[in-house]
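Trainee: A predicted structure for the sequence below; I have some questions about it.
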Amino acid sequence: GASGARLVTTALYQLERTGGRFALCTMCIGVGQGIALAIERV
């Protein structure tokens, strides 16, 4: 699927909408694994 793309797009949209500076996206991959992405709006 496109869960990662959806999360990042939503985070970027919310940063723009609220004037925020940082966003953090996290996802569970399964079997104790995960991934995270920190975004800074400059």
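Mentor: In hand now; what should we look at? Numbering: from 1, shown residues only.
Trainee: use CA for all of it now, contacts and neighbours both
Mentor: Fine.
Trainee: Which positions within the helix or strand hosting Leu15 qualify as buried?
Mentor: Taking DSSP states H and E as the definition, one finds Leu15 inside helix 3-18. Neighbour-count burial for helix 3-18 flags Val8, Ala11, Leu12, Leu15 (criterion: 16 or more other CA atoms under 10 Å).
Trainee: which of these lies closest to Ala23?
Mentor: Proximity of those to Ala23 (CA to CA) peaks at Ala11, which lies at 6.3 Å.
Trainee: Now do the contacts for that closest one.
Mentor: Neighbouring residues of Ala11 by CA atoms under 8 Å, 6 or more residues apart in numbering: Ala23, Leu24, Cys25.
Trainee: Please compare the first structure with the one that follows:
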Amino acid sequence: MNFPDETTDRFLKAYIYAVHTFFAVCNFFIDLYKPLCYNKYR
């Protein structure tokens, strides 16, 4: 299957954006829950 370059480029940009967003959300929740875990297990 042969894609035009524009479609592939757009797909890659959307994929990279989704991955970055996913990791940003994960880091946000890790930072959010880290103090709670430290306080609970200290």
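Mentor: Received the coordinates, thanks. The shown structure was predicted, so the numbers you read here are calculated from the model rather than taken from an experiment.
Trainee: Just give the TM-score of the two.
Mentor: Here the superposed chains carry a TM-score of 0.43, computed using TM-score structural alignment, normalised by the length of structure 1; 20 aligned residues with a CA RMSD of 1.7 Å.
Trainee: circling back to that earlier point, measure how far the helix holding Leu15 of structure 1 is from the centre of its chain, please.
Mentor: Relative to its chain's centre, helix 3-18 of structure 1 lies at 6 Å (CA atoms, centre = their mean, to the nearest Å).
Trainee: moving C-terminal of that helix, what's the next helix or strand?
Mentor: From helix 3-18 of structure 1, the next helix or strand downstream (DSSP H and E) is strand 22-30.
Trainee: how many degrees apart are that next one and helix 3-18 in direction?
Mentor: 160 degrees (axes from the mean of the first three to the mean of the last three CA atoms, to 10 degrees).
Trainee: quick one, the helix or strand that strand 22-30 of structure 1 is followed by and helix 3-18 angle?
Mentor: Sequence-wise, the next helix or strand downstream of strand 22-30 of structure 1 (DSSP H and E) is strand 33-40. Going by the same axes, to 10 degrees, strand 33-40 of structure 1 is angled at 30 degrees with respect to helix 3-18.
Trainee: ok, for the spatially most central residue of structure 1, nearest residue in space, not its chain neighbours?
Mentor: Geometric centre of structure 1, nearest residue: Cys25, 2.9 Å, by CA atoms, centre = their mean. Distance criterion CA to CA, 6 or more residues apart in numbering; nearest residue to Cys25 of structure 1, sequence neighbours excluded, is Leu37 at 5.1 Å.
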